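Undergrad: sharing a sequence plus its predicted fold:
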Amino acid sequence: MTSPLRLVVFDCDGTLIDSQHMIVAAMNHAFDAHGLDNLPREKVLSIVGLSLDEAIHALVPQVDPALRSRVTESYKGAFFELRRRKDLAEPLFPGVREALDALAARDGTVLGIATGKSQRGLAHALETHGLRDYFVTLQTADDAPSKPHPEMLRRAMNDTGAGPADTVLIGDTSYDMEMARAAGAHALGVDWGYHAPAMLQAAGAARVLGSFDGLAPALDAIWPARKDRHAAAGGA
């Protein structure tokens, strides 16, 4: 009997790529451009994972929609310009490439991304690090409602034919965990991103990884258990 297709979907910012310095710098530029006070770094990073419009709304809910829209556009422009600064590079987190290589070598496993980035921003990040060929489905804030809405993950499953029980979402925020739970998929958190491990666990993470070395054992703990359940159901 052929094993079901297994889909591993990654968040991008805070999970694969360390973009915190760029995000904070771009947000400060956008706020400065419109006379808004800069926010604490922790506050800005707390909204990473949301689509940009949702993130700006969460940071400055008191300002009128027209101003929020202008801040959003200023952020996009600042982010584009700041990419040229070498001191604000977006490096991969340790172990990313090795983890992707190991997953790509697994039979019946395909990889995807679900991110609050735009398609343009995601394409630039993947091309910069030579990661594009690892992923068969790319879901962004351009294509679906912001996390934690499950549509991005549902689209990834639809693209690949994987079912919710055969899908794992890996991310660093509670928005990721809530998205996976809403889609009926499994969720694994990582502790090197922008939300604390306790928040990830409360939002539904099966476990929180301390490094990419723990990814393979975490996946093996999910999938053999599912295989046993399928076998038991078939024999009933």
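TA: Sure, I can see it.
Undergrad: all contacts plus neighbour counts: C-alpha atoms, from now on.
TA: Fine.
Undergrad: which parts of the lengthiest helix in the chain are buried?
TA: Looking across the chain with DSSP state H, the single longest helix is helix 215-235. Using 16 or more other CA atoms under 10 Å as the burial criterion, the residues of helix 215-235 that qualify are 215, 218, 223.
Undergrad: same check on stretch 41-50?
TA: Buried, per 16+ other CA under 10 Å, within stretch 41-50: 44, 45, 46, 47, 48, 49, 50.
Undergrad: for these, which one is nearest residue 109?
TA: Of all those, residue 49 has the smallest distance to residue 109: 24.4 Å, by CA to CA.
Undergrad: which residue sits closest to that closest one in space, ignoring its chain neighbours?
TA: Leaving aside its sequence neighbours, residue 49 sits nearest to residue 116 (CA to CA, 6 or more residues apart in numbering; 5.1 Å).
Undergrad: which ones are touching that neighbour?
TA: 48, 49, 50, 51, 52, 140, 141, 146, 147 (CA atoms under 8 Å, 6 or more residues apart in numbering).
Undergrad: columns distance to residue 74 and secondary structure on top of those, output as JSON lines?
TA: Shown next, in JSON lines, are the contacts of residue 116 (distance: CA to CA, whole Å; DSSP: H, G, I helix; E, B strand; the rest coil):
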{"residue": "48", "distance to residue 74": "17", "secondary structure": "strand"}
{"residue": "49", "distance to residue 74": "19", "secondary structure": "coil"}
{"residue": "50", "distance to residue 74": "17", "secondary structure": "strand"}
{"residue": "51", "distance to residue 74": "15", "secondary structure": "coil"}
{"residue": "52", "distance to residue 74": "11", "secondary structure": "helix"}
{"residue": "140", "distance to residue 74": "20", "secondary structure": "coil"}
{"residue": "141", "distance to residue 74": "17", "secondary structure": "coil"}
{"residue": "146", "distance to residue 74": "20", "secondary structure": "coil"}
{"residue": "147", "distance to residue 74": "22", "secondary structure": "coil"}
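Undergrad: A further structure is provided below for comparison with the first:
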Amino acid sequence: MTPRLVIFDVDGTLVDSQGDIVASMTAAFDAVELTLPLRAELLAIVGLSLDQAMHRLAPETPVATRDRLVAAYKEEYQRLRKAGGAESSPLYPGIGAVVESLSTQDHTLLGIATGKSRRGLDALLDNHGWTGLFQTVQVADDHPSKPHPSMLMTALAETGVETARAVMIGDTTYDMQMAHSAGIPFIGVSWGYHAPAALTGARAMVTDAADLPAAIDQVIGN
């Protein structure tokens, strides 16, 4: 069978990390004595690289202050991750079974495209027993922030899969726009951090993780 590539976003798609994200943002803004944005504003930037996220949340602050925000966020997030383990960013209901089932298909390659750092992603994958499960892993350390298509173009190049046989699965408009720019179809999930109604470019919308395999087959073939 012709190989196909299923690429997942992480935060808001595979794992529910909003508790740690909000707590880390709170610690970061406290560290530089700035007013914390509203929770909805914090969740709206999930998926962006941290430097871009801080620029959106605190656009009037000097670059040095935003650098301090990034550093303080990373420090707190790492502390919470070490303390909480897998419970720090739990898998969404049913998503673990879907990913593991897809991984057993000889013609299906799995990928990740995330705004996380490599260190953060490696720790998360290890916590959930997923180390080595994904054939291509693209992180913020190596690419421009979403929605730039660099992550997806690199994933295609690494796996040799054609765009028509690849799909991006995510919860945000950044994921959707990135997929569109790369010429890859997009499947939206309803359980993440952007309103499903905003994912207007999705080829399919899924409200239950158990429905993802059928949606993938429908969009790129089985």
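TA: Arrived safely, thanks for sending. Owing to the predicted nature of the structure, the values given are computational and were not obtained by experimental measurement.
Undergrad: returning to what we had before: can I get the buried residues of helix 215-235 of structure 1 in a markdown table including distance to residue 184 of structure 1?
TA: Formatted as a markdown table, these follow (distance: CA to CA, whole Å):
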| residue | distance to residue 184 of structure 1 |
| --- | --- |
| 215 | 20 |
| 218 | 18 |
| 223 | 15 |
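Undergrad: tell me which two in the contacts of residue 116 of structure 1 are the farthest apart.
TA: 48 and 140 (13.3 Å).
Undergrad: related to what we said a few turns ago, closest to residue 155 of structure 1 among the buried residues of helix 215-235 of structure 1?
TA: residue 223 (21.5 Å).
Undergrad: show me what that closest one aligns to in structure 2.
TA: When structure 2 is aligned by TM-score structural alignment, residue 223 of structure 1 is paired with residue 220.
Undergrad: what do you get for residue 71 of structure 1?
TA: Checking TM-score structural alignment: residue 71 of structure 1 goes with residue 69.
Undergrad: what about its match, how many residues nearby?
TA: Residue 69 of structure 2 has 27 neighbouring residues, counting by other CA atoms under 10 Å.
Undergrad: what's near enough to touch it?
TA: Taking CA under 8 Å, 6+ apart, one finds 28, 29, 31, 32, 54 in contact with residue 69 of structure 2.
Undergrad: and what of residue 35 of structure 2?
TA: residue 29 are the contacts of residue 35 of structure 2 under CA under 8 Å, 6+ apart.
Undergrad: check the secondary structure at it for me.
TA: coil (DSSP: H, G, I helix; E, B strand; the rest coil).
Undergrad: residue in structure 1 paired with it?
TA: Under TM-score structural alignment, residue 35 of structure 2 pairs with residue 37 in structure 1.
Undergrad: quick one: the residue nearest to residue 49 of structure 1 and residue 179 of structure 1, what's the gap?
TA: 12 Å (CA to CA, to the nearest Å).
Undergrad: which neighbours do the two share?
TA: residue 147.
Undergrad: follow-up on the earlier one: element containing the residue nearest to residue 49 of structure 1?
TA: Using DSSP states H and E, residue 116 of structure 1 sits in no helix or strand.
Undergrad: can you pull out the helices in structure 1?
TA: Taking DSSP H as the criterion, structure 1 carries its helices at 20-33, 41-46, 52-59, 65-82, 96-104, 119-129, 151-160, 174-183, 197-202, 215-235.
Undergrad: what's in contact with the longest one?
TA: Contacting residues not belonging to helix 215-235 of structure 1 are listed as 99, 165, 166, 207, 209 [CA under 8 Å, 6+ apart].
Undergrad: just stretch 15-22 of structure 2 next, same as before
TA: By CA under 8 Å, 6+ apart, stretch 15-22 of structure 2 touches 11-12, 39, 42-43, 77, 80-81, 88-92, 192.
Undergrad: that stretch aligns to what range in structure 1?
TA: Going by TM-score structural alignment: stretch 15-22 of structure 2 matches residues 17-24.
Undergrad: give the closest residue to residue 42 of structure 2 in space, chain neighbours not counted.
TA: Using CA to CA, 6+ apart and skipping the chain neighbours, the partner closest in space to residue 42 of structure 2 is residue 22 (6.8 Å).
Undergrad: burial count for that neighbour?
TA: 20.
Undergrad: do residue 53 of structure 2 as well
TA: 20.
Undergrad: and if you look at residue 134 of structure 1?
TA: So residue 134 of structure 1, with other CA under 10 Å, has 17 neighbours.
Undergrad: in contact with it, which residues?
TA: Counted by CA under 8 Å, 6+ apart, residue 134 of structure 1 has contacts 100, 104, 111, 112.
Undergrad: go again using 10 Å as the cut-off
TA: 97, 100, 101, 103, 104, 110, 111, 112, 113, 126 (CA atoms under 10 Å, 6 or more residues apart in numbering).
Undergrad: let me have those residues in JSON lines, extended by neighbour count and distance to residue 185 of structure 1.
TA: Putting the contacts of residue 134 of structure 1 into JSON lines (neighbours: other CA atoms under 10 Å; distance: CA to CA, whole Å) gives the following:
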{"residue": "97", "neighbour count": "17", "distance to residue 185 of structure 1": "24"}
{"residue": "100", "neighbour count": "16", "distance to residue 185 of structure 1": "20"}
{"residue": "101", "neighbour count": "11", "distance to residue 185 of structure 1": "23"}
{"residue": "103", "neighbour count": "18", "distance to residue 185 of structure 1": "18"}
{"residue": "104", "neighbour count": "15", "distance to residue 185 of structure 1": "20"}
{"residue": "110", "neighbour count": "21", "distance to residue 185 of structure 1": "15"}
{"residue": "111", "neighbour count": "22", "distance to residue 185 of structure 1": "14"}
{"residue": "112", "neighbour count": "21", "distance to residue 185 of structure 1": "14"}
{"residue": "113", "neighbour count": "23", "distance to residue 185 of structure 1": "14"}
{"residue": "126", "neighbour count": "16", "distance to residue 185 of structure 1": "25"}
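Undergrad: right, I'll leave it there.
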